[in-house]
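In: Coordinates only, no sequence provided:
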């Protein structure tokens, strides 16, 4: 499903589900002014088309021993398609890497990593991060305070108008 095929009701459904993934279909229907069956059909269509990729619980990182955050710049020794694919595949197997983004500029990747503390990060750096395929150099930046860390998306229609 492409963005152009989403209508205002779809966006309202998505906004409500982002705010509360456990919302009942009855309550969702009420909030978006649809009856239950058409609302459920729209949700199923959004799921099957891949617009809704899944549901999850937002956990308190400190409560689950993952309150320490670092950002790591990674420079690879080579950036041919093969090396990039090997690196991309390998980061999928390191659960502490919360996000991995390929960058344009002075380094190749930016990793967001969550661990229990600096000692556990140091161990991870030596045993996993530096062992990822083709890693030539890393630079670690310790996050002192997380000011904003959203997982929800701001949505705009096909004309770029922000949907509230």
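Out: That came in fine, so what should we check first? This one's a predicted model, so the numbers in the text were calculated from it and none came from an experiment.
In: switch to C-alpha atoms for all contacts and neighbour counts from now on
Out: Will do.
In: Now do stretch 40-60: distance from first to last residue.
Out: Start-to-end span of stretch 40-60 (C-alpha to C-alpha, to the nearest Å) is 30 Å.
In: in it, what's buried?
Out: For stretch 40-60, a neighbour-count test (16 or more other C-alpha atoms under 10 Å) marks 40, 43, 46 as buried.
In: Stretch 62-80 too?
Out: Across stretch 62-80, burial judged by 16+ other C-alpha under 10 Å covers 66-76.
In: And the contacts of it?
Out: 61, 107-118, 134-143 (C-alpha atoms under 8 Å, 6 or more residues apart in numbering).
In: The chain: strands as residue ranges?
Out: Taking DSSP state E as the test, the strands found in the chain are 68-76, 97-102, 109-115, 135-142.
In: Quick one: closest of those to residue 6.
Out: The stretch from the strands of the chain with the least distance to residue 6 (C-alpha to C-alpha) is strand 97-102; that distance is 27.2 Å.
In: could you check the angle strand 109-115 makes with the closest one?
Out: Inter-element angle recorded for strand 97-102 and strand 109-115: 170 degrees (by axes from the mean of the first three to the mean of the last three C-alpha atoms, to 10 degrees).
In: Remind me what strand 97-102 packs against, helices and strands.
Out: When contacts are defined as 3 or more C-alpha pairs under 8 Å, 6 or more residues apart in numbering; DSSP states H and E, strand 97-102 sits against strand 109-115.
In: list the helices and strands the strand it packs on packs on?
Out: Contact partners of strand 109-115 among helices and strands, from 3+ C-alpha pairs under 8 Å, 6+ apart: strand 68-76, strand 97-102.
In: second one coming, line it up with the first:
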């Protein structure tokens, strides 16, 4: 991956729907050349997918939390979190807890109810998000070497 590929990734992170013509102008390449580079990065798995970031609050999800979870029955726990519409991330972690969940619910009352459902799978600590000063930070920056 060269500096031009990094520039392409930088621009795609900020606006994944940018046209290949506009992207080419941003990195001083022709549309066919930039299209070929993007296609190559997709094939290599450097670009995994394109996403839309949806506003949680504007879709009625006003409570955001992280949950540190400890369980001995990982299979049942994972079946539950995979089927839950509230869990948007689940990570296996090391240390005192097995899992870290990111959860979005309509309210803190709904968050409490979700916690009540978790009781049968193990123990947990809920960390309610008060604010998010850095919500989405780009992975690729142009000042990297």
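Out: Alright, I've got the coordinates. Because the structure is predicted, anything quoted here is derived from the model rather than measured.
In: overall similarity of the pair, as a TM-score.
Out: After superposition, the two chains reach a TM-score (TM-score structural alignment, normalised by the length of structure 2) of 0.86; 145 aligned residues with a C-alpha RMSD of 2.3 Å.
In: re the thing from before, could I get the buried residues of stretch 40-60 of structure 1 in CSV, plus columns for distance to residue 86 of structure 1?
Out: Below are the buried residues of stretch 40-60 of structure 1 laid out as CSV (distance: C-alpha to C-alpha, whole Å):
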residue, distance to residue 86 of structure 1
40, 40
43, 36
46, 32
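In: re the thing from before, figure out which of the strands of structure 1 is closest to residue 124 of structure 1.
Out: Proximity to residue 124 of structure 1, assessed across those by C-alpha to C-alpha, is greatest for strand 109-115 (8.6 Å).
In: If we ignore the residues flanking it in sequence, what's nearest the residue lying farthest from the centre of structure 1?
Out: Most distant from the centre of structure 1: residue 35, at 31.5 Å, with distances by C-alpha atoms, centre = their mean. For residue 35 of structure 1, ignoring the flanking residues on the chain, the nearest one in space by C-alpha to C-alpha, 6 or more residues apart in numbering is residue 29 at 5.6 Å.
In: residues contacting the counterpart of the one you found in structure 2?
Out: Alignment note (TM-score structural alignment): residue 29 of structure 1 maps to residue 24 of structure 2. Counting by C-alpha under 8 Å, 6+ apart, residue 24 of structure 2 makes contact with 30-31, 33-34.
In: Recalculate using a threshold of 10 Å.
Out: The contact partners of residue 24 of structure 2, taken as C-alpha atoms under 10 Å, 6 or more residues apart in numbering, are 8, 18, 30-35.
In: Which one (most neighbours) among these?
Out: Neighbour counts for the contacts of residue 24 of structure 2 (other C-alpha atoms under 10 Å) peak at residue 34, which has 22 neighbours.
In: my read: that residue touches residue 28, true?
Out: Yes - shown here, residue 34 of structure 2 and residue 28 form a contact pair, counting by C-alpha atoms under 10 Å, at 9.1 Å.
In: the helices in structure 2, which residues?
Out: Counting by DSSP state H, the segments of structure 2 that form helices are 3-14, 20-27, 31-43, 74-83, 108-118.
In: what about those, which gets the closest to residue 143 of structure 2?
Out: helix 3-14 (10.0 Å).
In: Buried residues, that closest one. List them.
Out: For helix 3-14 of structure 2, using 16+ other C-alpha under 10 Å, the buried residues are 5-13.
In: That one maps to which residues in structure 1?
Out: Aligned by TM-score structural alignment, helix 3-14 of structure 2 corresponds to residues 8-19 of structure 1.
In: Any idea how far that stretch is from the middle of the chain?
Out: Chain-centre distance of stretch 8-19 of structure 1: 18 Å, with C-alpha atoms, centre = their mean, to the nearest Å.
In: Same check on stretch 35-53 of structure 2?
Out: Distance of stretch 35-53 of structure 2 from its chain centroid, counting by C-alpha atoms, centre = their mean, is 16 Å.
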